[in-house]
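K.L.:
from the sequence below, what's the structure:
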Amino acid sequence: MDTTQLLKGVLDLAVLAVLREEDGYGYDILRRLRTAGLEEVGDASVYGTLRRLFQNGLLTTYVVPSEEGPHRKYYALNAAGRTQLAQSGKVWRSFASTMDNLLDEPGVAA
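P.N.:
Below is the predicted model of the structure:
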């Protein structure tokens, strides 16, 4: 199964989850997603997701000067983002549980 389509549907949730514990800048968030097992996520997808989540009021941003190059724009979850993460997490867990049950049913090919 091509995981690209699955990833499109859960990238918002994955980005929110990565930012739950620690703020991050674009490339850092991309690296953390890939380290977590989402190796196929694309740069443009992550940067577009960050912009959209910010525009939707789920993230705040701030700029940190860098001695190694251009300033870095950091993204952080705000209260609305934490609420969205909790709600989307519940939906995901319910969906994943339903799929697990379907796949575990006798007669369903694994």
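
K.L.:
C-alpha from now on. contacts and neighbour counts both.
P.N.:
Will do.

K.L.:
relative to Ala96, how far out is Ser45?
P.N.:
Look at Ser45 and Ala96: by C-alpha to C-alpha, to the nearest Å, they are 23 Å apart.

K.L.:
with Asp2 instead?
P.N.:
Taking C-alpha to C-alpha, one finds Asp2 at 17 Å from Ala96.

K.L.:
higher neighbour count, those two?
P.N.:
Ala96 (12 against 6; other C-alpha atoms under 10 Å).

K.L.:
so which elements touch the longest helix seen in the chain?
P.N.:
Looking across the chain with DSSP state H, the single longest helix is helix 79-104. Where contact means 3 or more C-alpha pairs under 8 Å, 6 or more residues apart in numbering; DSSP states H and E, helix 79-104 is packed against helix 3-19.

K.L.:
second chain to compare with the first, below:
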Amino acid sequence: MSKQMTEMLKGVLEGIVLAILSGRSAYGYEITAWLREQGFSDIAEGTVYALLIRIEQRGFVDVAKVPSEKGPPRKVYSLNAQGRRHLDEFWKTWSFLSERLEQLHKGGT
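P.N.:
Now for the predicted structure:
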């Protein structure tokens, strides 16, 4: 992944993770694996776990500890109402930015 891609991804990774959680509950490794399957192969697990801690602290997710066959219980994250509102704002912002960038790309000002 290029440095430019890495920097851009940092700005939207929270929205991506919230979008993943809007479809289903998941634990950190599942989210990381899905991201890698989608081509984000350079994302470190530590990056995703740090982001999950931040969104938990900001009140965007509910967390349940689920027993694991291998080791300690897993923290499973579910998007809550506050997280859905934040995700809605993310999509509005994304739409605004992507429309403006597309205009610039096509030569418009």
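
K.L.:
post the TM-score for the overlay when you can.
P.N.:
Overlay of the two chains. TM-score (TM-score structural alignment, normalised by the length of structure 2): 0.90; 106 aligned residues with a C-alpha RMSD of 1.4 Å.

K.L.:
skipping its backbone neighbours, what lies nearest the equivalent of Val15 of structure 1 over in structure 2 in space?
P.N.:
Correspondence of Val15 of structure 1 to structure 2, assessed by TM-score structural alignment: Val17. In space, and not counting its chain neighbours, Val17 of structure 2 is closest to Ile31: 7.3 Å by C-alpha to C-alpha, 6 or more residues apart in numbering.

K.L.:
next up, the contacts around the alignment partner in structure 1 of the one you found.
P.N.:
Per TM-score structural alignment, the equivalent position to Ile31 of structure 2 in structure 1 is Ile29. By C-alpha atoms under 8 Å, 6 or more residues apart in numbering, the contact set of Ile29 of structure 1 is 15, 18-19, 46.

K.L.:
shared with structure 2, which of those?
P.N.:
For those, the aligned pairs still in contact in structure 2 (both residues aligned by TM-score structural alignment, their matches' C-alpha atoms under 8 Å) are 15, 18, 46.

K.L.:
can you redo those residues as JSON lines with distance to Lys8 of structure 1?
P.N.:
Conversion of the kept ones among the contacts of Ile29 of structure 1 to JSON lines gives the following (distance: C-alpha to C-alpha, whole Å):
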{"residue": "Val15", "distance to Lys8 of structure 1": "12"}
{"residue": "Val18", "distance to Lys8 of structure 1": "16"}
{"residue": "Val46", "distance to Lys8 of structure 1": "10"}
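
K.L.:
turn the residues you listed into a markdown table, including neighbour count.
P.N.:
As requested, those are arranged in a markdown table below (neighbours: other C-alpha atoms under 10 Å):
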| residue | neighbour count |
| --- | --- |
| Val15 | 20 |
| Val18 | 18 |
| Val46 | 20 |
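
K.L.:
one step back: average distance between the longest helix of structure 1 and structure 2?
P.N.:
Helix 79-104 of structure 1, aligned to structure 2 and superposed, deviates on average by 0.7 Å (mean C-alpha distance after the TM-score superposition for structure 1).
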